[in-house]
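Asker: Here is my input; please provide its structure:
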Amino acid sequence: MSTAVPRGERMDTVPTSTGVATVSVDEHQLIKSLRWYDGFVVCLANPGFLISALGGAIGSLGALGALVLWTISMLIAVCQNQIYTEPAMMFPDRSGGVPIYSYMAWRRYFTFFGPMAAFGYWAGWTAVLSIFGLTVGQLIQGQWFPGATWGTSATGAHKYLGFIHFNLPVLIGIVLIVAVWAVNAVGVKPAVWVGYITGALLMIPLFVFCFFPYFTGSWHAVHMTWFPGSTGTWYSIRLAAVWLYLMGWSSYGVEAAATFAPEYHNSHRDTQLALRRSAMFSLGVYVLLPLGTGGVMSSAEIGKLSLNVSVVQFLIVELHKMIGNGFTDVVLVLLIASFILSMNTATMDGSRALYGISQSGLTIKWLNYINKHHVPSRGMTVDMFTNVLLLLVFGSALDIYAASNLGYIFTHVLCLSGVIIMRRTMRSWPRPLRLATPWLYVAGLLAAANLFFLVIGAPSFSITGYGNYVELLAGIGLEVVAILLYVYRRTVQDRERIVVQDRTEMVPNMALFREYFPESGIGTTPATSG
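Answerer: Below is the predicted model of the structure:
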């Protein structure tokens, strides 16, 4: 028996704890308005993620050590993106990306992994707003307003505001966060066009940092050092694990293309292309950028600037060496535009993650909302206020970086292992793109590697020279909040009991597969879950 659905609305079949499917129809839905290259442009934010932590990595690992580890981290991300193409095709109508795939896989064994993955993933993405808002503020202050140090000394505003950090970089960051929210709230296309413009501008500073050091004679092989100051093999392994844990926040971000699977014109083709091409482009940048910038100054100089001034101050010094003061202004303006791209991507991805996890019953219903412009505006508003608070409380990019990373890496552990689990528990579920068996072994290996990075890296952040256990406790606290909101959703809003293991049979909505993958023939015959 079929159910008619009005034009412009979508019918979703949602399983309940009683095993009975219910049908919900929403007037406002995410619309299919994107092509693969739109997702690719959104992922151009990743070079900005690299730049935000590059100075700290070079100071701690040496330029050669940073280059090797960034390359390893990005190779892991490339493989993960290939693996994520399978679940992205399995749930084409679900916004939210990897946390949704994690929930679908692990709900049979431990339902609380769902909200933990969801909020962990969201935290990793939403923190981009505060990190890059602050980074832009530091670049502006360092280059054009070096004397504007109000609020940064013991006699400044910080002394009177207690734990609140408020200075020029923080103020600039807050203004940018609000501006990016305003652009995204009026629809996905304006946000994507911001991505096109800033993405094009990004190519110029990338070219300068990747290739100009060789043309200008500023690059010297003597600066390519390996783990300076290492005190033994175990210390080096531990330090490498900590940085691979932190680097995942940056390099793994190319999976954002999967978040937009419901919004691509051709879900099958566009999702694949966006994931693969964004990953390969970022791989090239993650090799060339550390190599180019790492040879201009010594690791000790870069580390000192990153620790005592800001994590991007060394870029200003290197630009002055290579191209002089006048052209430095131009390149910095373009670099700032790339950071705004990163903030734009974070708002798009983070808000859809909140919408997707609410849609899947993992957090409060209030976030399951699409406005008249077909964007999750409530999720965007939560992102905005959260990041303003992060700026005011932490006031340091790397502190925010570490605090938001625990749940994000844990989500990748769950999703990679979840792909293997779903092969066993959802055998007959439609897979428009089915990975070859060797990829399942790769998924298991990468899940174990990320778990190792997490266990060693999360409690050892202080050996990098930045932060302490406060960041770890913040990450754990967020997971506790995620569980409490999930309990509230289940017991108060849905009026259902808490189920630790949800073995409700999941039956795919074949009408959706016929809609999203008409060329595949999927959905022409009935299918049930394994």
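Asker: C-alpha only now, for contacts and for neighbours.
Answerer: Will do.
Asker: Show me what the longest helix along the chain is packed against.
Answerer: Counting by DSSP state H, the longest helix found in the chain is helix 313-359. Of the remaining helices and strands, those touching helix 313-359 by 3 or more C-alpha pairs under 8 Å, 6 or more residues apart in numbering; DSSP states H and E are helix 46-61, helix 98-106, helix 113-144, helix 168-185, helix 188-215, helix 256-259, helix 299-308, helix 377-393.
Asker: now do 7 Å
Answerer: Contacts defined by 3 or more C-alpha pairs under 7 Å, 6 or more residues apart in numbering; DSSP states H and E place helix 313-359 against helix 46-61, helix 113-144, helix 188-215, helix 299-308, helix 377-393.
Asker: For the ones you listed, give me TSV that also has distance to S282.
Answerer: Formatted as TSV, those follow (distance: least, C-alpha to C-alpha, whole Å):
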stretch	distance to S282
helix 46-61	7
helix 113-144	17
helix 188-215	11
helix 299-308	23
helix 377-393	25
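Asker: out of those helices, nearest to V487?
Answerer: For those, proximity to V487 was assessed by C-alpha to C-alpha; helix 113-144 is nearest, at 9.6 Å.
Asker: Buried ones in the closest one, by neighbour count?
Answerer: The neighbour-count check on helix 113-144 (16 or more other C-alpha atoms under 10 Å) flags 113-142 as buried.
Asker: How about stretch 273-281?
Answerer: Using 16+ other C-alpha under 10 Å as the test for burial, stretch 273-281 gives 273-281.
Asker: now, which of the residues you listed sits nearest E471?
Answerer: Distance to E471, by C-alpha to C-alpha, is smallest for A279 among the buried residues of stretch 273-281, at 28.5 Å.
Asker: Alongside the first, I'd like the structure of this one:
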Amino acid sequence: MTPTHDEVEATPHLHKTLTWKDGLALSIVSVNGLFVTLGFAVGVLGAWTAIAIWITGSVIGLLQNRLFAELAAMFPGKSGGVARYAIEGWKRYFAPLGAIASFGYWIGWSLAIAVTASALGGIIQAEWFAGSTSTVSFLGNELGLGHVFAIISVWAAWAVNYVGIRLAATVNKVVGVMVTVALVVVVVAALVQGQWDAANLTWGPGATFSAVIVWFYITAWTTYGVEIAASFAPEYKDTVRDTAKALKATSTFMLIAFVAIPIGVTGAIGEGTLTENPVGYITVAFDQLFGGQGWIGTLVLVFSLWLAMVSTTADGGRALYGLAQEGMTIRQLDWLNRWGVPGRSLTIDAVINTAHLLLLSSSVAILLASNLGYMTAITLGVGAFLLLRKDRPGWPRPIRRGRIWIPVATVIFVLNVFITLWGATHPSDAGYGGMRESLIGIGILALSVVLFVYRQVVQDRRPIQWRDLSEDSPSPEAIAAAAPPSAAPTVRDVPGVTPRS
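Answerer: All right, here's what the predicted structure looks like:
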């Protein structure tokens, strides 16, 4: 029986309220990963080496976004971004890879919340509660006041997202402008006052081949993270146009930021200061440049980090929701609240991040634990571009890249496989963390397969589907967008595509 219009309207669904500018506002917070890792990376590698890694990663991220724009336009109604495209590309070969990609993508973004919250809590304590040094021992981790602020920030980001993506986008726009202006002020002030010196940047003695590769692996969460704009594809007013513009604008902005910010900040305060203050260096920069006004820099950094948490919470929740929609994890997460938001998934995110703040002490350690999943998802997403070109040649592609993108995608896929394998097996070469974090990442991916089997065998009561040869029909939106202006083809008009009964 076909649902009536009123029934469709009453069903909770993702609301199409965003423009590409909202997508940009929600996506550029990837630059906050630079704040979290800059001091640590410079301390091990030297500024120029770290900058070279960020530039290379940003260029690859830009190229990947060109691939993901094609996939987003092919599946405009599917939530979950890159992970959802990985499901579509790999399901006919080995369906659990889709679950691994989605779960890895979700946990990669989800644990980024814990990384950011940890930094935020430490900054607040150091700036305004430096005298409160009491700690409580919990399962081998010393918990202090900074952990309290970190946990509060996690749940504040959850609250903003729970009542609708529009509020989250508005918050990001306002705070994003504040943060960008503050960073520009720091760099300009350093140049005007003559405190910027190129001699403050070096290539660093610790920049071994392995260290460079492992740090590329660690920072990929930030340089590749520009793909976050695709996660909101079903919520853009014009999915095809807005998704493509958001991906392009975010990539361009981040490429500039990953060059300008490290050069400006390191040249102004020096590598030594960055190494000694790997998280609070913005405060030091304001102190030096504006005569003891470090609290302004701290306030800006706190807002910036919380801004990142708002976006990563939104992205992680949608990835988990998309996973449940595809039948690859427990069906209870295939649920939207009355504001059209995956509230249960957002809540799971907040609970897991609270647990990680209580169990893992180092920001870099948390990144190492989560990056295996994230890099696996991105790699499988790039592979999906190649597989879908081969397996669905007649599928409507409102955005279609030229033939040259096939070898480009192949090179990126191979490179990502190498970086992921090397980073996961040589974590200690980063100078922080070790195999414990890599084993946690492997355990997370293994859990995705367990939940995949549970969903199919226990909840759906059907045999495990190792290969899924079924194929959804292209959405009317994708067909219409790919058609010439004078034509409006139906599903039956698409070569090689059979409508699903």
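Asker: Post the TM-score for the overlay when you can.
Answerer: Superposed pair, TM-score by TM-score structural alignment, normalised by the length of the second structure: 0.94. Supporting alignment: 495 aligned residues with a C-alpha RMSD of 2.0 Å.
Asker: coming back round to it: relative to A458 of the first structure, which of the buried residues of stretch 273-281 of the first structure is nearest.
Answerer: A279 (25.2 Å).
Asker: Let's have the buried residues of stretch 273-281 of the first structure in TSV, adding secondary structure and distance to V317 of the first structure.
Answerer: Below are those laid out as TSV (DSSP: H, G, I helix; E, B strand; the rest coil; distance: C-alpha to C-alpha, whole Å):
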residue	secondary structure	distance to V317 of the first structure
L273	helix	38
A274	helix	35
L275	helix	35
R276	helix	35
R277	helix	33
S278	helix	30
A279	helix	30
M280	helix	30
F281	helix	27
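Asker: In the residues you listed, find the pair that's most separated.
Answerer: Using C-alpha to C-alpha, the pair of these lying farthest apart is L273 and F281, separated by 11.9 Å.
Asker: I figured L392 of the first structure hits I164, correct?
Answerer: Yes - the criterion here is C-alpha atoms under 7 Å, and L392 of the first structure meets it with I164 at 5.2 Å.
Asker: and Y454 of the second structure, what element?
Answerer: Per DSSP states H and E, Y454 of the second structure falls inside helix 435-454.
Asker: Output the contacting helices and strands for that helix.
Answerer: When contacts are defined as 3+ C-alpha pairs under 7 Å, 6+ apart, helix 435-454 of the second structure packs onto helix 96-128, helix 363-391.
Asker: and with 8 Å instead?
Answerer: If you count contacts as 3+ C-alpha pairs under 8 Å, 6+ apart, helix 435-454 of the second structure packs onto helix 96-128, helix 363-391, helix 405-425.
Asker: Check which residues of the second one are buried.
Answerer: In this case it means helix 363-391 of the second structure. 363-388.
Asker: Nearest approach to L446 of the first structure belongs to which of the helices and strands packed on helix 313-359 of the first structure?
Answerer: Closest to L446 of the first structure of those is helix 113-144 (C-alpha to C-alpha; 16.8 Å).
Asker: Mean deviation, that closest one versus the second structure?
Answerer: Superposing on the second structure and averaging over aligned pairs (mean C-alpha distance after the TM-score superposition for the first structure), helix 113-144 of the first structure comes out at 1.1 Å.
Asker: Distance of the counterpart of L275 of the first structure in the second structure relative to M1 of the second structure?
Answerer: Aligned by TM-score structural alignment, L275 of the first structure pairs with L247 of the second structure. Per C-alpha to C-alpha, to the nearest Å, L247 of the second structure is found 39 Å from M1 of the second structure.
Asker: A377 of the second structure too?
Answerer: A377 of the second structure is 38 Å from M1 of the second structure, by C-alpha to C-alpha.
Asker: can you check I228 of the second structure too?
Answerer: Counting by C-alpha to C-alpha, the gap from I228 of the second structure to M1 of the second structure is 37 Å.
Asker: With G225 of the second structure instead?
Answerer: 42 Å.
Asker: Looking at the two, which has the bigger crowd around it?
Answerer: Per other C-alpha atoms under 10 Å, whichever of G225 of the second structure and M1 has more neighbours is G225, with 29 against 3.
Asker: The counterpart of G297 of the second structure in the first structure: neighbour count?
Answerer: When the first structure is aligned by TM-score structural alignment, the residue opposite G297 of the second structure is V331. For V331 of the first structure, the count of nearby residues is 21 (other C-alpha under 10 Å).
Asker: thought V331 of the first structure was touching P205?
Answerer: Yes - using C-alpha atoms under 8 Å, V331 of the first structure is in contact with P205, at 5.6 Å.
Asker: What is the burial count for the equivalent of D349 of the second structure over in the first structure?
Answerer: Using TM-score structural alignment, the equivalent of D349 of the second structure in the first structure is D383. Neighbours of D383 of the first structure under the rule other C-alpha under 10 Å: 26.
Asker: OK, contacts around the nearest residue to D383 of the first structure once chain neighbours are set aside?
Answerer: Nearest non-adjacent residue to D383 of the first structure, counting by C-alpha to C-alpha, 6 or more residues apart in numbering: T126, 5.9 Å away. Shown in contact with T126 of the first structure (C-alpha atoms under 8 Å, 6 or more residues apart in numbering): 346-347, 350, 383, 387.
Asker: again, only using 10 Å
Answerer: 343, 345-351, 353, 380, 382-384, 386-387, 404 (C-alpha atoms under 10 Å, 6 or more residues apart in numbering).
Asker: any idea what it aligns with in the second structure?
Answerer: T126 of the first structure maps onto S110 in the second structure, by TM-score structural alignment.
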